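Participant: I would like to see how this sequence folds:
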Amino acid sequence: MRVMGGDQVEQAVAGTVTLLRTVTQRDWTAVPAGRLEWDCRRTVLHIADDLIAYAGQLAGRARDTYVPFEIALEEGTGNEGLLDVVETTGALLAAAVRTAPRKARAFHPYPFRSANREGFAAMGVAEVLVHTHDVAQGLGLAYQPPAGLSDFVLRRIFPHVRPDSDPWRTLLWATGRAELPGREPVTEWRWYNNLVIPADRLALEGVTPAAAADLAVGGDGGFGWLGGSPAEGTRVGAELVVAKQYEAGTHRPEWGMFALVRHEDDAALGAVGFHGVPDESGRVEVGYDLVEPARGHGYATEALRTLSARALAQDAVRVVTARVDLGNRASQRVLERAGFRRVAEDAENFTYELRG
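Facilitator: Purely as a prediction, here's the structure:
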């Protein structure tokens, strides 16, 4: 899985510039952009603003807030010049995405206070696509971006949105710009970059539906795995994310799957995650595994403690549960060291609980 997003940014920008260069002679300030209050020219400038802002955030590794700058066009810049700016800012974002290390993150407020390189690429592509749609509506132009661009966005920053056969229509619906049969209209929306939870020696990096789909079919999910590949349990968990959560529209990233990435060398050691959102009684089930070379060093215990503590700090959770094979003594010791206690047994499994 080597998709990082630079190519997608450039493809989205190229489609916008090609379309709008056909109407540069028109007055873009004379009509609003779709349902927006902005006129079409202001909306195109907003696209450039977002592209350069995301490039700046990622390249500068902004930590706590937006880097305080914005674009100011030279006086007298026409529509052709504005499109040159969009093209240039798109190239800058693509370059920032391509040159950022895999684990690089920078500030973005929604909703977990940071994004990685694919997150910034997906946000940039989303801004280009939906605002080009707005401008095209205002100017009476036909606009249909490649389905792969919309799918790229949806699987990375709209993990909570159930996919549909038409990714472009789904993205428009998810951003309040279209209707989808059988779904309520969207009046308020936001995207979700992946959540990263820090631990002592590890980072618990949220696995997006895009990464989970790659893991489920034998890929690396964009991670560098210790020993060359993830454990089988990670692939099973990834299939759960894709087939039973994302495709059903029930996936919530904070209750999903997390890769265990070691700080010192950026190696992925395993995965930990929930089987779904907490139930009505406040119970949530957790699972975990490690690649063989990482076992015996306390990594699973560290990850389980970290994730369980975060879960129990939420109002919706009273109990974290786990099931383990009767003969898997190593996994039982992990649970016991993490503070879980055995509460039940059946023909195949022990059940453990950790209560808040």
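Participant: Please make it C-alpha for all contacts and neighbour counts, starting now.
Facilitator: OK.
Participant: May I see the buried residues of stretch 144-164?
Facilitator: Neighbour-count burial for stretch 144-164, counted by 16 or more other Cα atoms under 10 Å, picks out 145, 149-163.
Participant: List of residues touching stretch 133-141?
Facilitator: For stretch 133-141, the surrounding residues in contact (Cα atoms under 8 Å, 6 or more residues apart in numbering) are 28, 31-36, 40, 43-44, 142-143.
Participant: go on, stretch 118-131?
Facilitator: 4-6, 8-9, 12-13, 16, 33, 43-44, 47, 50-51, 54-55, 58, 93-94, 97, 145, 149-150, 152-153, 156-157, 172, 175, 193-194.
Participant: I'd like to know which of those are buried.
Facilitator: Buried members of the contacts of stretch 118-131, scored by 16+ other Cα under 10 Å, are 4-6, 8-9, 12-13, 16, 33, 43-44, 47, 50-51, 54-55, 58, 93-94, 97, 145, 149-150, 152-153, 156-157, 172, 175, 193-194.
Participant: Would you mind finding the longest helix in this protein?
Facilitator: helix 117-139 (DSSP state H).
Participant: Second chain to compare with the first, below:
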Amino acid sequence: MRAWGGNRLQEAVEGCVAVLRTAVDRDWRAVRAGRLEWNCHETAFHIAEDLIAYAANLAGRAQDAYVPFDITLDEGTDNTGLLHVIETTGALFAATIRTTPREVRAFHPYPFRSANREGFAAMGIAEVLAHTHDIAEGLGLTYEPPAVLPEFVLTHIFPHVQPGPDHWRTFLWATGRGDLPGRAPVTEWRWRNNLVIPAGRLTLQGITPASARDLVMGGDGGFDWIEGGPFDGTREASGFMLKAYEGGLHQPEFGVFALVRREDGRAVGGMGFHGHPDEEGRTEIGYDLAEPARGNGYATEALRALSDWAFARDDVRTLFATIDRANRPSQAVVTRAGFRQVSEDEEGLAYELQP
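Facilitator: Prediction:
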């Protein structure tokens, strides 16, 4: 899976500037931007502010807050000059995305207080698409970006939104800017970057729908795998997750995680839930490792961390795992992680863990 974020961001900015350039002779301060309270000039400047702020956080590896600076326009800057600012901040952000290593995460306040380079790219593209739409609506311009751009946003930072028949209309609906047949209007919304859980020598990195699709198709999902990875179980689990996403049943926190070594940023396996908890708070966990990574205690560390994370929630009361009789190493993993065997049948051994 190639890192497309920088190219996609640049494409979004170019589309924004192209459509707004057709109306540079208009008074943008006198026209409200779509459904926003801002006028078109304020909204266009907001695009530039977002682009440079995201670039700064990613380039500066900000961890606890936005980098403390702001930008201003020179007095007398006209609409053409403002578009030049959007082009420039977009170019700086795209270059930052392209040159940032895959394992870098930087601050963003919600929902999990961090994002990687693809997450930042998706957030930037979302800002450009949404606010170009707002300005175009206010000025009476026709604007519709290439479908690949809203698709990139939806599959990276809107994993909780069921895909619709049209990526652009789905994006507008998800951001409170349009309607979709059969769906209630959206009045409050937020995107969701992937969850990352620390686990000793590893991090558990939530797999997005975009990554899941790539894994199902035989790609790497955007991760740097050790030899022998990803194992078949990770691809299969990604397939189940993708079906849940397409069916509108996916809850990102109860999806699939890649197990990534801290020392070198390489993925060694996968772990995740078979679905969200049932009414009794029960949910099943599964996992696998690439063969060269086995026997190092990685699965036990990851399982303990994921279990601790799950039990810190109010909706999880029991974790269970079903393991084949012949798979003694996996039985040892769940036992070391505190699970106890509760039953046995033809399908295998059932293990359970409670807080």
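Participant: TM value for the aligned chains?
Facilitator: Scored against TM-score structural alignment, normalised by the length of structure 2, the superposed chains reach a TM-score of 0.99; 355 aligned residues with a Cα RMSD of 0.7 Å.
Participant: what's the farthest-apart pair in the buried residues of stretch 144-164 of structure 1?
Facilitator: Pairwise distances across the buried residues of stretch 144-164 of structure 1 (Cα to Cα) peak at 22.1 Å, for the pair 145 and 160.
Participant: Would you confirm that residue 52 of structure 2 contacts residue 93?
Facilitator: Yes - here residue 52 of structure 2 reaches residue 93: they are 6.5 Å apart, a contact under Cα atoms under 8 Å.
Participant: So for the aligned residue in structure 1 for residue 61 of structure 2, what's the nearest residue that isn't a sequence neighbour?
Facilitator: Mapped onto structure 1 by TM-score structural alignment, residue 61 of structure 2 lines up with residue 61. Leaving aside its chain neighbours, residue 61 of structure 1 sits nearest to residue 106 (4.7 Å; criterion: Cα to Cα, 6 or more residues apart in numbering).
Participant: burial count for the one you found?
Facilitator: Residue 106 of structure 1 has 24 neighbours, counted by other Cα atoms under 10 Å.
Participant: And for residue 349 of structure 2?
Facilitator: By other Cα under 10 Å, neighbour count at residue 349 of structure 2 equals 18.
Participant: Quick one: residues contacting it.
Facilitator: Shown in contact with residue 349 of structure 2 (Cα under 8 Å, 6+ apart): 322-325, 341-343.
Participant: again, but for residue 94 of structure 2
Facilitator: 5-7, 9-10, 55, 121.
Participant: From residue 5 of structure 2, how far out is it?
Facilitator: 8 Å (Cα to Cα, to the nearest Å).
Participant: what do we get in structure 2 for residue 331 of structure 1?
Facilitator: By TM-score structural alignment, residue 331 of structure 1 lines up with residue 330.
Participant: what's the mean distance for stretch 301-311 of structure 1 versus structure 2?
Facilitator: By mean Cα distance after the TM-score superposition for structure 1, the fitted stretch 301-311 of structure 1 averages 0.5 Å away from its aligned residues in structure 2.
Participant: Go through that stretch and flag the buried ones.
Facilitator: Neighbour counts over stretch 301-311 of structure 1 (16+ other Cα under 10 Å) mark 301-309, 311 as buried.
Participant: Equivalent analysis for stretch 246-266 of structure 1, please.
Facilitator: For stretch 246-266 of structure 1, by 16+ other Cα under 10 Å, it's 246-247, 250-262, 266.
Participant: Relative to residue 218 of structure 1, which of those residues is nearest.
Facilitator: residue 259 (15.4 Å).
Participant: tell me the SS of the closest one?
Facilitator: Under DSSP: H, G, I helix; E, B strand; the rest coil, the three-state class of residue 259 of structure 1 is strand.
Participant: I'd guessed it sits against residue 204; true?
Facilitator: Yes - with contact defined as Cα under 8 Å, residue 259 of structure 1 and residue 204 form a contacting pair (5.5 Å).
Participant: Quick one: the strands in the stretch 201-350 of structure 1, in order.
Facilitator: Under the criterion DSSP state E, counting those that start in this stretch, the stretch 201-350 of structure 1 contains strands at 202-206, 224-225, 257-262, 267-274, 283-290, 319-325, 341-345, 349-355.
Participant: which ones are touching the closest residue to residue 164 of structure 1 other than its chain neighbours?
Facilitator: Closest residue to residue 164 of structure 1 apart from its sequence neighbours, by Cα to Cα, 6+ apart: residue 170 at 6.3 Å. Taking Cα under 8 Å, 6+ apart, we find residue 170 of structure 1 in contact with 163-164, 180.
Participant: Which element, helix or strand, includes residue 170 of structure 1?
Facilitator: Here residue 170 of structure 1 is covered by helix 167-174, with elements defined by DSSP states H and E.
Participant: Report how many residues lie close to the nearest residue to residue 176 of structure 2 once chain neighbours are set aside.
Facilitator: Leaving aside its sequence neighbours, residue 176 of structure 2 sits nearest to residue 186 (Cα to Cα, 6+ apart; 4.7 Å). Using other Cα under 10 Å, residue 186 of structure 2 has 15 other residues around it.
Participant: now swap in the one 5 residues further on and tell me
Facilitator: Using other Cα under 10 Å, residue 191 of structure 2 has 21 neighbouring residues.
Participant: What of residue 100 of structure 1?
Facilitator: Residues near residue 100 of structure 1, counting by other Cα under 10 Å: 18.
Participant: Spit out the contact partners of the closest residue to residue 238 of structure 1 other than its chain neighbours.
Facilitator: For residue 238 of structure 1, ignoring the flanking residues on the chain, the nearest one in space by Cα to Cα, 6+ apart is residue 212 at 4.6 Å. The contact partners of residue 212 of structure 1, by Cα under 8 Å, 6+ apart, come to 221, 235, 238-239, 241-242.
Participant: how much space between residue 212 of structure 1 and residue 175 of structure 1?
Facilitator: Applying Cα to Cα, the value for residue 212 of structure 1 to residue 175 of structure 1 is 24 Å.
Participant: Please identify the buried residues of stretch 236-246 of structure 2?
Facilitator: By neighbour count on 16+ other Cα under 10 Å, the buried set for stretch 236-246 of structure 2 is 237-246.
Participant: What of stretch 186-202 of structure 1?
Facilitator: Buried, per 16+ other Cα under 10 Å, within stretch 186-202 of structure 1: 191-199, 202.
Participant: Give me the residues contacting it.
Facilitator: 110-112, 114-116, 119, 156-159, 173-176, 203-208, 253-254, 260-264, 299, 302-303, 306-307.
Participant: ok now it, how far from the chain's centre?
Facilitator: Computed by Cα atoms, centre = their mean, to the nearest Å, the separation of stretch 186-202 of structure 1 from the middle of its chain amounts to 7 Å.
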